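>>> got a predicted structure here, sequence first:
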Amino acid sequence: MDQELVIVPEELVGVRLDKVLSELFSDLSRSYIQQLIKDKKVLINEKVEKANYKCRLNDQIHLTIPEPEALDVVPEDMDLDIVYEDDYVMVVNKPSGMVVHPAPGSMSGTLVNGLMAQAKNLSGINGVLRPGIVHRIDKDTSGLLMVAKNDLAHESLVNQLVEKTVTRRYIALVHGEIPHDNGTVDAPIGRDPKDRKKMTVIEGGKHAVTHFKVLRRFKNFTLIECRLETGRTHQIRVHMKYIGYPLAGDPQYGPRKTISSEWGQFLHAAVLGFDHPKTGKYLEFSAELPSYFEEALESLEKLG
């Protein structure tokens, strides 16, 4: 447990306590500092104050930073496809079939297990089972994920997701021949009351918007690119089923008769772009379709 003592300098007089600590401890995120204040880990002149306390000249701030919670997740050496890495972020090309983070009863073989062996540091904002995880994609969806290596990076990336400035484009193979070249699905998504393991378009659900454009048409199938405006659970799978073009190979939302695949739904997170948390520079990455996806498209092409 770290103990810190700082004296408020003249240039920070009249500034809120949480902002003062953000200035003095630039490696701590604002939300983490606010949590420390709520948990009474911050004392001003040996008294508890709120985050909006206006600091005075020569106030003594005692800050206690607890030891990080012990992590029960075991690092595992994996041949991860790291597309990009620096001191703040990683971009990983996740294979289909891999779960993103551990859960009770399934504590190994996940992307997080591999990341913990690969990276020295990961952000702790999302808790001990999801270090570094800013967003996720389904187990049987392949493609690009951004990972935060510290809390400041995590906060920046989450804010970009909230502000809808992150570029996320997916390639999907769907049943049916979509007649129009472009479309938008704007329909709320929530838990299916008939099956709690599934999501559905439902009144009162969370706002969800998916834009799509046709890339190629096959007999009884269409290859599309989807751009996410929001990031709801199973969003593309639910939205495409809702408009009558469910994903091929999808055991949960697709038709019973579909392309048989050990890889599940044909959905790939192909493009990911965001502003770097430190420099502000826009970065964009792409990942080619997995081989099984390409092979399925070649088979459809031969069928005419």
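On my side now, so go ahead.
>>> switch to C-alpha atoms for all contacts and neighbour counts from now on
OK.
>>> quick one: the strands in the stretch 201-304 of the chain?
Counting by DSSP state E, counting those that start in this stretch, the stretch 201-304 of the chain has strands at residues 209-218, 221-228, 267-275, 282-286.
>>> adding mean neighbour count and distance to P104, write those out as a markdown table.
Output for these, formatted as a markdown table (neighbours: other Cα atoms under 10 Å; distance: least, Cα to Cα, whole Å):
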| stretch | mean neighbour count | distance to P104 |
| --- | --- | --- |
| strand 209-218 | 18 | 31 |
| strand 221-228 | 22 | 30 |
| strand 267-275 | 22 | 26 |
| strand 282-286 | 14 | 32 |
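>>> what sits against the closest residue to I178 other than its chain neighbours?
Of all residues not flanking I178 in the chain, T222 sits nearest, at 6.4 Å (Cα to Cα, 6 or more residues apart in numbering). If you count contacts by Cα atoms under 8 Å, 6 or more residues apart in numbering, T222 has them with 173-178, 214-216.
>>> this is the comparison structure:
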Amino acid sequence: MERIFTYFIPTSAEGSSILTFLKANGYSNNIIKNLKKTPDGILLNGIFRYVTAILHENDTLTVTLIENDIDTSIVPVAAPLDILYEDEDIYVINKAAGMAVHPSINHYENTLANALAAYNKARHTPMTFRCINRLDRDTSGLTVIAKHQLASARLGSAMKNREIHREYLGIADGYVDDCGTICAPIARTADSLMERQVDFEHGESAVTHFKRLKYENGLSLVSFLLETGRTHQIRVHMKYINHPLIGDFLYNPNDHRMMRQALHAYRLSFVHPVTEKQMSFTAPVPDDFIIL
């Protein structure tokens, strides 16, 4: 994979070094390190220059990002993929319920990473898997994946700065209030590597906004907007307010009205990491949500 980025230096960058300019534009130390090793990785007005070189207004800076390494830890395994959007920098994928994102001991070959590796192998394209917003195995819906280091660094920064906006749909037990905000810190439970709990003493800040969309047959269809992205955040918060998601084996283990936790990543919006265009996607509500 080769991506060439061309920058026309504005007045505001007059007198800055190439290093300062690149860092201000989202290039991590690791990316810059790799660029230094790339032949003609950094050209200033068509001439190779070190990152200490000084920029002037109307200069042309050309950066060539090359990634040809294949992540051999991910075995290509063909599986259905619902790719809603793809360009040179990112994928947006509607992940199916029951599919883990990353390989693990229990899910070595049946993950989103395996399926995407097979997709790229068929196109003779090297791939390093860089998922920006990881979903639980049994949560369906939208996830964005970066194709290269720069897209990953910029999207990772956007996630950290709460600039990637995510709306989830869930089916909760009982009559949930019209709307509200749950501010309750989350931490691991003492006896489990997987399970989380609300913990006001040791937990990390977690904020979930919710709005009930529908109530029927003792169930509430709820929209969730996340301010933070803690592991199992919605699932833990809904248990905390005594309206756990149905089908949730971990936080509502006696409920079997669905075969998985009733949670779907419905809408995703963010600024594209390269074009800087506003992107917005929705994933159709899955068939098993017809229960409501």
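Good, I have the coordinates. Just so it is clear, the structure is predicted and the values come from calculations on it, not from any experiment.
>>> report the TM-score for the pair.
Once superposed, chain against chain, the TM-score is 0.77 (TM-score structural alignment, normalised by the length of structure 2); 255 aligned residues with a Cα RMSD of 3.1 Å.
>>> related to what we said a few turns ago, dump the contacts of T222 of structure 1 into TSV; add distance to L17 of structure 1 as well.
Below are those laid out as TSV (distance: Cα to Cα, whole Å):
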residue	distance to L17 of structure 1
L173	52
V174	53
H175	56
G176	58
E177	59
I178	56
V214	52
L215	53
R216	56
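>>> so who does T231 of structure 2 touch?
R196 are the contacts of T231 of structure 2 under Cα under 8 Å, 6+ apart.
>>> counterpart of it over in structure 1?
Residue pairing (TM-score structural alignment): T231 of structure 2 is matched to T233 of structure 1.
>>> how near is that match to K197 of structure 1?
11 Å (Cα to Cα, to the nearest Å).
>>> can you give me the helices in structure 2?
18-24, 29-37, 112-121, 149-160, 233-240 (DSSP state H).
>>> please report the distance of I290 of structure 2 from A151 of structure 2.
Distance from I290 of structure 2 to A151 of structure 2, by Cα to Cα: 36 Å.
>>> next one: T6 of structure 2
15 Å.
>>> quick one: V92 of structure 2 and G141 touch, right?
No - the criterion here is Cα atoms under 8 Å, and V92 of structure 2 misses it with G141 at 10.0 Å.
>>> tell me which of the two has more neighbours.
Neighbour count, other Cα atoms under 10 Å: between V92 of structure 2 and G141, G141 has more, with 26 against 20.
>>> who touches that one in this structure?
93-97, 264-266, 283.
>>> counterpart of it in structure 1?
Checking TM-score structural alignment: G141 of structure 2 goes with G143.
>>> for its match, which non-adjacent residue is spatially closest?
A269 (4.2 Å).
>>> what sits against the counterpart of that neighbour in structure 2?
When structure 2 is aligned by TM-score structural alignment, A269 of structure 1 is paired with A265. By Cα under 8 Å, 6+ apart, the residues touching A265 of structure 2 are 139-143, 166-169, 283.
>>> repeat that for D191 of structure 2.
Contacts of D191 of structure 2 (Cα under 8 Å, 6+ apart): none.
>>> try the one 3 residues further on
Residues in contact with M194 of structure 2, defined by Cα under 8 Å, 6+ apart, are R188.
>>> ok, whatever residue of structure 1 lines up with it to R191 of structure 1 distance?
M194 of structure 2 maps onto K197 in structure 1, with residues paired by TM-score structural alignment. Plainly put, K197 of structure 1 is 8 Å away from R191 of structure 1 if you go by Cα to Cα.
>>> one more: K19 of structure 1?
On the measure of Cα to Cα, K19 of structure 1 and R191 of structure 1 end up 39 Å apart.
>>> cool, thanks, talk later.
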